[in-house]
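Engineer: Pasted the sequence and its predicted model underneath.
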Amino acid sequence: MRKGTKLVAASAGLAMSLSLAACGDDGGSGSATGDRLEGVSLTVGSKDFTENILLGEILAQALANEGADVTNQTNLGGTSVAREALLAGELNVYPEYNGTGWTVHLGNEDPSQDPEELYTVTAEADLEQNDIKWVGRSPFNDTYGFAANGDLAAAEGGFDFDSMAAYLEANPDTTVCMESEFPDRPDGLILFEEATGYTVPQSQQQILDTGLIYTETADGNCDFGEVFTTDGRIGALNLELVDDPGVMILYNVSYTFQNDVYEANADVYDEIVEEILAPLDEEKMAALNAQVDIDAVPYDRVASEYLEEIGLG
């Protein structure tokens, strides 16, 4: 996924070049830390929302722990900013979602609802067309969705896509809060509209920054909000997910590398990425996101603690 098109400045701590010393016993059991990337320089980026920043930070630290000289450009900007930086060689790698790759970057329609098939066709096409290598695939699927204000959901007995559309049609003053690019994305609002037959008019759309959507919907200033389904704020705030019968596109994450960079140390990158992504089901990813968004733990600390947990710290 995704999200936003404006370049935003990384915070000073996140934009620093990482040159961390490798930790742990070189080649020790259960740990891939060492010096296998000694002398390798890499620029790691991410988009500008919590989950993607965190995934970029985790990879940046893991690569540095293997001896790489890592320039950290996480929180670089929205989808187009990160992708264009990768294609231009300003980034060597950043985390991307397979549904975004297939629809936005490759310009295709009707993505598979099978996560392995979607990964395979996206990876093959992007490598052939753009020399971009997709590495790994997360168990979690962080798709677009909607959350209703919790009080409204309780009063109405909950919502699915059809009942949300019916409520919007019957209540013209209802608001749906969304990010700026969601109404225009091929994998965004149009999928809800095509599935339900209801076109959300401009009068019911309110455009907000990502973080505000959650709090404004929880507070009742928005009746519904566009959300990311692994966001830790959903369980922590007065929100209830609108049930999706399988309309929205799959968004399992991979790390997208410039292929020449990947090929130079393919086995090391494959191993590191596999160890990072394998434990990340929906519950685990939401918990990591919540540490940042709810508990206000810094990205670098959440990342380092996760790497210690999985033996890459």
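Structural biologist: Perfect, thanks for sending it.

Engineer: alpha carbons only for contacts and neighbour counts from here, please
Structural biologist: Fine.

Engineer: who's in contact with residue 258?
Structural biologist: 86-87, 89, 92-93, 131-133 (Cα atoms under 8 Å, 6 or more residues apart in numbering).

Engineer: filter those to the buried ones?
Structural biologist: 86-87, 92-93, 131-133 (16 or more other Cα atoms under 10 Å).

Engineer: Second structure follows, compare the two:
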Amino acid sequence: MNKLFKNVVLIMTIMVFAACGKKEAEVETIKIGHKNYTEQRVLGQLFAVMIENHTDYKTDVKELGGTKIVFEALKSGDIDLYPEFSGTAYVALLNESGLKDPSEVHKLVKDRLKAENNLDYLNPLGYNNTYTLAVRTETAEKYNLKTFSDIAKVSNELVIGATMEFLEREDGMLGLKKVYPGMEFKNEKGLDGGLRYTAIKDGVIDAADAFSTDGKLIAYNLVILEDDKNFFPPYYVAPLLNGEFAATHPDIVEILGKLSGQINEKEMQNMNYRVAEEGIPTKIVAEEFLKKKGLL
């Protein structure tokens, strides 16, 4: 009788572990992509924390590189979603230009990406992270620089350091040269996103491309120049989802929709600063922000 009881217990134990293993295997993992710089890392974690705290899904957050790489990964289904800026999609992905109104740009991007690639572009998170040019305080004072037009006049005396993507895009250096006559720098150095700040601090370069929400603008006390001819389109970030994934995961669409309008420029800049300059883990920064907003 004792032997029979032991066998029954053993069988039940095996069944319990098997059931747990099956349940574990059935938990779907949502694949979140992002580009290779601080702000995108923060956004990737914001998406992941929201999903994991409001569903039973797990998440796998992947850093993939530049815009074209992460976009192709989304179309192929290698990732399910990633954060994309309206201006980047408008110019770099759809080869459009001319529109400046944020709502018009967002609608065009949303409609075109759905029609041409079956991708779902959700509502903006709230802030506009536009490109800008930044210089050291002493450089601004020496040349009396306040605007892009100002720096264009003396650009042949200066060296600019920028990401390769900025140097090669129409909504970057290529387009700037067309809109701001005379903007021909003495040298253009392609640099990693983080290294360009060290380079400008050390005087290796005189100017750098930057995002208006970069935390390093605070850390290095850089002067942001005004885009006085309004060259750059609006860059409002929003979740971009693979269409097939979005259709089968309306719960994810709803959860990410809760982030709409929740982040302003200063809040994003502060999160970037905490990660890049204070060394706080990205996930912790995301969690603390979402709790402060009452979203967790």
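Structural biologist: Arrived safely. What you see is a predicted model; the values in this text were computed from it and never measured.

Engineer: thinking again about what came up before, would you turn the buried ones among the contacts of residue 258 of structure 1 into a markdown table with secondary structure and distance to residue 39 of structure 1?
Structural biologist: A markdown table is the format used below for these (DSSP: H, G, I helix; E, B strand; the rest coil; distance: Cα to Cα, whole Å):
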| residue | secondary structure | distance to residue 39 of structure 1 |
| --- | --- | --- |
| 86 | helix | 21 |
| 87 | helix | 23 |
| 92 | coil | 15 |
| 93 | strand | 17 |
| 131 | coil | 24 |
| 132 | strand | 23 |
| 133 | strand | 22 |
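
Engineer: could these be laid out in CSV, adding distance to residue 234 of structure 1?
Structural biologist: Output for those, formatted as CSV (distance: Cα to Cα, whole Å):
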residue, distance to residue 234 of structure 1
86, 31
87, 34
92, 32
93, 29
131, 37
132, 33
133, 32
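
Engineer: Go through these and name the one nearest residue 124 of structure 1.
Structural biologist: residue 133 (8.3 Å; Cα to Cα).

Engineer: Return the residue of structure 1 aligned against residue 174 of structure 2.
Structural biologist: In structure 1, the residue paired with residue 174 of structure 2 is residue 190, using TM-score structural alignment.

Engineer: Hmm, its match is touching residue 183, no?
Structural biologist: Yes. Using Cα atoms under 8 Å, residue 190 of structure 1 makes contact with residue 183 at a distance of 7.0 Å.

Engineer: center of structure 1 - which residue?
Structural biologist: residue 52 (4.3 Å; Cα atoms, centre = their mean).

Engineer: Can I take it that it is in a strand?
Structural biologist: No. Using DSSP: H, G, I helix; E, B strand; the rest coil, the assignment for residue 52 of structure 1 is helix, not a strand.

Engineer: any idea how far residue 153 of structure 1 is from it?
Structural biologist: 29 Å (Cα to Cα, to the nearest Å).

Engineer: go on, residue 170 of structure 1?
Structural biologist: Applying Cα to Cα to residue 170 of structure 1 and residue 153 of structure 1 gives a distance of 15 Å.

Engineer: thinking again about what came up before, run the contacts of residue 258 of structure 1 past structure 2 and keep the common ones.
Structural biologist: The subset of the contacts of residue 258 of structure 1 whose aligned counterparts are also in contact in structure 2, taking both residues aligned by TM-score structural alignment, their matches' Cα atoms under 8 Å, comprises 86-87, 89, 92-93, 131-133.

Engineer: Helices of the stretch 1-150 of structure 2, residue ranges please.
Structural biologist: With DSSP state H, counting those that start in this stretch as the criterion, the stretch 1-150 of structure 2 has helices at 2-26, 38-54, 67-76, 86-88, 102-117, 137-143, 148-154.

Engineer: can those go into JSON lines with extra columns for distance to residue 249 of structure 2?
Structural biologist: Shown next, in JSON lines, are the helices of the stretch 1-150 of structure 2 (distance: least, Cα to Cα, whole Å):
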{"stretch": "helix 2-26", "distance to residue 249 of structure 2": "15"}
{"stretch": "helix 38-54", "distance to residue 249 of structure 2": "11"}
{"stretch": "helix 67-76", "distance to residue 249 of structure 2": "15"}
{"stretch": "helix 86-88", "distance to residue 249 of structure 2": "23"}
{"stretch": "helix 102-117", "distance to residue 249 of structure 2": "16"}
{"stretch": "helix 137-143", "distance to residue 249 of structure 2": "49"}
{"stretch": "helix 148-154", "distance to residue 249 of structure 2": "44"}
